[in-house]
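Colleague: no sequence on this one, just coordinates:
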């Protein structure tokens, strides 16, 4: 019985391992936000009059990260734009394939002060990272605790690529701070991957029944 169990777990483990290695494009925990630009990411601040540059390393005196070290998240502040101005602070990932269905997920939160209204807009831009090409998925108000957001991109065909863009937007005078953490972009598993594991499991079950008879 133990041998059969080990074989089943090995098959499932192999399928899961293939999925993790083959389908994950981006898995970012934001341990080094300044270093992201060296990995093909972009930080774009289109607001005027701000005294801070846009997305920066998190600060645990505001709040701690969703996972990992206390400051391992990316944050954007109200001061990215001047008084009376609108925020337009964008964090844009490196390019990834959209040939097949792809899921984007991330965690976000606000500063925990209900007197402020911090908004996040997110969606896809072209592979060049041009924010004018943004196709908006949603605009949400950052909640006072870490909250997961996720959406699926329908496959666009061979050779297609895109980037994920997330913006701190809205009235700077009404904003405070937002943070994002644990951003992941991964291809949705093809049914054949799990069908193969299922067929293998059925084969083991059939063999077991034959031996029992």
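Modeller: On my side now, so go ahead. These figures come from a predicted structure and were not determined experimentally. Numbers count the residues shown, from 1 in each chain.
Colleague: CA atoms for contacts and neighbours, from now on please.
Modeller: Noted.
Colleague: For the protein, which segments are assigned as helices?
Modeller: Taking DSSP state H, the helices of the chain run over residues 2-23, 191-212.
Colleague: and the last one with helix 2-23, angle?
Modeller: The one in question is helix 191-212. For helix 191-212 against helix 2-23, the angle by axes from the mean of the first three to the mean of the last three C-alpha atoms, to 10 degrees is 170 degrees.
Colleague: who touches helix 191-212?
Modeller: With contact meaning C-alpha atoms under 8 Å, 6 or more residues apart in numbering, helix 191-212 is reached by 4, 8, 11, 12, 15, 19.
Colleague: cool, and the first one?
Modeller: Outside of helix 2-23, the residues that reach it under the criterion C-alpha under 8 Å, 6+ apart are 186, 187, 188, 189, 193, 194, 197, 200, 201, 204.
Colleague: Please compare the first structure with the one that follows:
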């Protein structure tokens, strides 16, 4: 994780580069036009911590200290805000899509049925995807997730009347989620 902070003083830009790699933080301080100053202001430090959490906390403290001194956080690498959250959402949704497809195929292939409580348990993440995936999933896919949740709730209540609805919903919703996430991943690779 790289963070860049800078501030302008008298036509000279002072900057800090903070780089965290696991438990190590590397800090570099300098100016853009060194020849305008009489002294050397460059500085380089390396700090090692026993846990990643300590390093992350120290990096946040350093950023807060520098912002209090008037430095502004730069976005020189074009990182979009919330990128980490989107990646986490995508990764979890991929796993959920695989689980949905696997449970659906399990019920089609084997003579065993999936317990109604498992069906209901799989419906709850679908409901969460429908309501919490507003910035991550398109509206049509959120509607599909909500309809699947609704029917899975009906299956939980009336399991014996609709035997093959869960596998069809599970496989269909899982495939739609998987294809959408795969398409967005390819678009992200093209943008980079």
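Modeller: Sure thing, it's come through. These figures come from a predicted structure and were not determined experimentally.
Colleague: TM-score for this pair?
Modeller: TM-score for the superposed chains, counting by TM-score structural alignment, normalised by the length of the second structure: 0.24, backed by 79 aligned residues with a C-alpha RMSD of 5.7 Å.
Colleague: returning to that earlier point: filter the contacts of helix 191-212 of the first structure down to the buried ones, PyMOL style.
Modeller: Here is the PyMOL command that selects only those of the contacts of helix 191-212 of the first structure that count as buried (16 or more other C-alpha atoms under 10 Å):
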select buried, resi 8+11+12+19
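Colleague: Kindly reformat the contacts of helix 191-212 of the first structure as CSV and extend each row with distance to residue 27 of the first structure.
Modeller: Output for the contacts of helix 191-212 of the first structure, formatted as CSV (distance: C-alpha to C-alpha, whole Å):
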residue, distance to residue 27 of the first structure
4, 34
8, 28
11, 24
12, 22
15, 19
19, 14
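Colleague: Pick out whichever of the contacts of helix 191-212 of the first structure sits closest to residue 105 of the first structure.
Modeller: Checking the contacts of helix 191-212 of the first structure against residue 105 of the first structure with C-alpha to C-alpha, the nearest one is residue 19 at 16.5 Å.
Colleague: That closest one and residue 165 of the first structure, how far apart?
Modeller: To residue 165 of the first structure, residue 19 of the first structure is 25 Å away according to C-alpha to C-alpha, to the nearest Å.
Colleague: same check, this time on residue 23 of the first structure
Modeller: 20 Å.
Colleague: Of the two, which one has the most company?
Modeller: residue 165 (26 against 18; other C-alpha atoms under 10 Å).
Colleague: ok so, going back, ok, which of the helices of the first structure comes nearest residue 151 of the first structure?
Modeller: Of all the helices of the first structure, it is helix 2-23 that lies closest to residue 151 of the first structure, at 15.8 Å by C-alpha to C-alpha.
Colleague: could the helices of the first structure go into JSON lines alongside distance to residue 120 of the first structure?
Modeller: JSON lines is the format used below for the helices of the first structure (distance: least, C-alpha to C-alpha, whole Å):
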{"stretch": "helix 2-23", "distance to residue 120 of the first structure": "27"}
{"stretch": "helix 191-212", "distance to residue 120 of the first structure": "33"}
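Colleague: Nothing else from me, thank you.
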